[in-house]
Every structure is written in structure tokens, then in C-alpha cells.
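Asker: only the shape, not the letters, is given here:
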């Protein structure tokens, strides 16, 4: 497997699991991930929020970790990246107001590069006008946003050509596996299996 250059769009109060887990998992399998945020530079941090599902009509929110960015947003040239990851949380709601974020997002669709979005990440896709005729999912309350942007809604992890979407962090195992397949990433499980303990 050749390492790929992946761009990850972060922002203040991005969902903790939805930014930390993909960032670490993609790095773990050998990809190079640049985590960026508008108006921020490498070494700056974004506060995260932990969203949980505890029986209420919507998710609960608690403080998460500080997520450290490792690349300057102003240095991003989308043409240099092989794929895009858009986590959820509260960040997408305001990130979609940046023209640069929408232009970056459109580049990946125009060039048919892999894009993975989870939970509220589809808010950015809807704002970028890239969902017309696409089948996808996101946080359930965003079904109207997806349909309003011309997309077809599902209630499960979905891959539509280069686009992989999930509803929230509980979808990580299937969502990330589908994204790795979209990237063409092959993992040799024989190399990663734990050694048998001596008797």
C-alpha cells in the first residue's frame, strides 16, 4: 500500500471521537493526515465536544479533549491531497460559512477523489452543493438538509462512488472500513495479529 495524503477539516467543538479516531486510524495504517482549521496554524488546538446518545430526544454534549492541528489552513492546496475527511460535531455548522472550506470540498468531488463525512459533516457537503443525485447519510436530524440539497437519504453507512458517509461515531468500524476500501488501502492482518502466548 502506498501512503496517501489526506486532508481532515477540523473546527472548534468538532466531535471528539469523530476527529480523534479517524485521524489516528488513518495515520496508523500509514496515511499522512493533515488536520486543519480556518484561521489556525499547525500547533494550534481546537476544543472538542463529546456527543452521546443517552435516551434523550437529541444527543448530549460534554467537554472533550483539545485536538492539535498539524498543518496550516492557509497552506492547503487541495490538488495535493488524495482524499478528504469531514468529522461532525458543532464545527461543520460554522465551517460551512467559509468560502475556502466549500471550495476545498468541491475540489474533491470535481476530481472524483474519496471523501468521508460523518454525522454533521454532511452540513458542509450540503452547503458546497455536492449532494445533488448522491445517496448518503448523516446525523438523523439532517435528513431534511440532505434532501433539500438534492441528495437521497439512507439510515446507514453508505458508499456512493467516492463518497462514504456515516450517521455518527458508533458507525466508525463500518464507516472507516468502507473509506479504507474506497482509498484502496489493504491491511495485511497477518502482519498485525498478536503473537501467540507461550504455553
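Answerer: It's in. Remember, it's a predicted structure, so these values are computed and weren't measured experimentally.

Asker: could you use CA atoms for every contact and neighbour count after this?
Answerer: Will do.

Asker: what are the buried residues along stretch 174-187?
Answerer: Of all the residues in stretch 174-187, those buried under the rule 16 or more other Cα atoms under 10 Å are 175, 176, 178, 179, 180, 182, 183, 185.

Asker: take those and lay them out in TSV including secondary structure.
Answerer: Output for the buried residues of stretch 174-187, formatted as TSV (DSSP: H, G, I helix; E, B strand; the rest coil):
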residue	secondary structure
175	helix
176	helix
178	helix
179	helix
180	helix
182	helix
183	helix
185	coil
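
Asker: dump those into TSV; add distance to residue 3 as well.
Answerer: Converted to TSV, the buried residues of stretch 174-187 look like this (distance: Cα to Cα, whole Å):
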residue	distance to residue 3
175	19
176	16
178	17
179	14
180	12
182	14
183	10
185	9
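
Asker: report the two of those separated the most.
Answerer: Of all pairs drawn from the buried residues of stretch 174-187, the greatest distance, 13.7 Å, lies between 175 and 185 (Cα to Cα).

Asker: who are the contact partners of residue 105?
Answerer: Going by Cα atoms under 8 Å, 6 or more residues apart in numbering, residue 105 touches 84, 124, 125, 128.

Asker: restricted to strands, list those residues.
Answerer: When DSSP state E is applied, those are split such that residue 84 fall in strands.

Asker: second one coming, line it up with the first:
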């Protein structure tokens, strides 16, 4: 059975980190609701493309318009089985919304699967849910994560209900580990991925 998955996004979230899990999880039979504070279903957010070209940090370019398919003010976190928190610049301001913090806290209190990537753990740190976890994120936010009580690793990792990765190049392993938590059948060797019936 497909799961109901919530994704919290915002303007200038990273394009690949929103689009790839959104489409991949739908492809294998899950329902994914993408929401943003102060926006409604049918509204769009602007994404950003982060590229790594050998500089000290990433290069940011304008991405796509991504259409939201649910309204944050109307959702009930209890009706969702899992949460996805993409990165980009959006997490730095999304973490200032009480509705975002309370939603994230629900998924940890209920021990539901959570996948966070890149700068997404900034929201988790602000929600006070990282204490005791082993995790990773974009290296520039390592200090925030460690200050929130986690143990840092330099690779995609699953610890309990939480799957974390450093950036969109981690997608194959990050999405696969999240799908494992969702109960999907994931074959890492031949790229065959199928949702449970």
C-alpha cells in the first residue's frame, strides 16, 4: 500500500531536492503532498539550482516554478505516514514558522519516517528533534546540527526514523534508504525499485 507523505517546501528550495523525491515517491505508488506556509494548493514556489563547480561553496541559479498540491494551513500531520524536508535556501526561513516546527515535531514524536537533505536539517535543529541522532547534512550546517545534539557522519545515514544526506548527489542512496523505511522493496544492485502491494 502506498503511503501518504508530506513534503515541506518554500521559495528557493533546491530544485533537484524537491523534484526528484516528489516524482520518485509518486512513481512507486505513494501520495506526496507538497506544502508551503502562506501558500495554497495551486500556488507555485520558485526553486533554485545549486551546482558544485569546484568553488568554496555552491553556485545558485534560478530553477523552475514548482506547483504546490496541498495547503499547509489545511493539512493534519496525523494523516501522513512520513515527511520529506528538502534543502536549498528555504529551510533558513521556513524554520521561523510555528506551523513548520510543530509539524516536524509531530513526525518525531510519533516516530514516523523523516527524510532530510542538505540544508533541510536546519528545520530539524530549530524544532529541537535531533538530540541523540547520528546524521549528516550539507557540511556548512554541521555546526548547527551538532549544537542541536546530533553525532555527525559524512555519508548518507539512517538512524531510527531519520534518513539524512548531504546534497542532491546523494539522491540514489538517500531515496533508497528512505524507501526502505517506508517498507518499499528496494533492490540496490540492479536499480529495480517497487512499492509494496
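Answerer: Alright, I've got the coordinates. Only a predicted model underlies this, so the values are computations on that prediction, with no experimental measurement involved.

Asker: related to what we said a few turns ago, out of the contacts of residue 105 of structure 1, who's nearest residue 63 of structure 1?
Answerer: Using Cα to Cα, residue 124 is the member of the contacts of residue 105 of structure 1 that sits closest to residue 63 of structure 1, with 22.8 Å.

Asker: got the contact list for the closest one?
Answerer: Counting by Cα under 8 Å, 6+ apart, the residues that residue 124 of structure 1 touches are 92, 93, 95, 96, 102, 105.

Asker: ok, and the closest non-adjacent residue to the aligned partner of residue 156 of structure 2 in structure 1?
Answerer: Taking TM-score structural alignment, residue 156 of structure 2 has residue 157 as its aligned residue in structure 1. The shortest distance from residue 157 of structure 1 to any non-neighbouring residue, by Cα to Cα, 6 or more residues apart in numbering, is to residue 166 (4.5 Å).

Asker: number of nearby residues for that neighbour?
Answerer: 31 (other Cα atoms under 10 Å).

Asker: that older thread, I'd guessed the match of residue 156 of structure 2 sits against residue 171; true?
Answerer: Yes: contact criterion Cα atoms under 8 Å: residue 157 of structure 1 and residue 171 qualify, at 6.9 Å.

Asker: neighbour count: these two, which is higher?
Answerer: residue 157 (21 against 17).

Asker: could you check how far that one is from residue 119 of structure 1?
Answerer: 11 Å (Cα to Cα, to the nearest Å).

Asker: find residues that contact each of these two.
Answerer: With Cα under 8 Å, 6+ apart, residue 157 of structure 1 and residue 119 have common neighbours 137, 165, 166, 167.

Asker: which of the contacts of residue 105 of structure 1 lies closest to residue 111 of structure 1?
Answerer: Lowest distance from residue 111 of structure 1 to the contacts of residue 105 of structure 1 (Cα to Cα) belongs to residue 84, with 11.7 Å.

Asker: ok, so what distance separates the closest one from residue 179 of structure 1?
Answerer: For residue 84 of structure 1, the distance to residue 179 of structure 1 (Cα to Cα) stands at 10 Å.

Asker: shared neighbours, those two?
Answerer: By Cα under 8 Å, 6+ apart, the residues touching both residue 84 of structure 1 and residue 179 are 114, 115, 116.

Asker: now the last one, what's its secondary structure?
Answerer: Secondary structure, three-state DSSP: residue 116 of structure 1 is strand.

Asker: can you get me a residue count around it?
Answerer: Around residue 116 of structure 1 there are 25 residues (other Cα under 10 Å).
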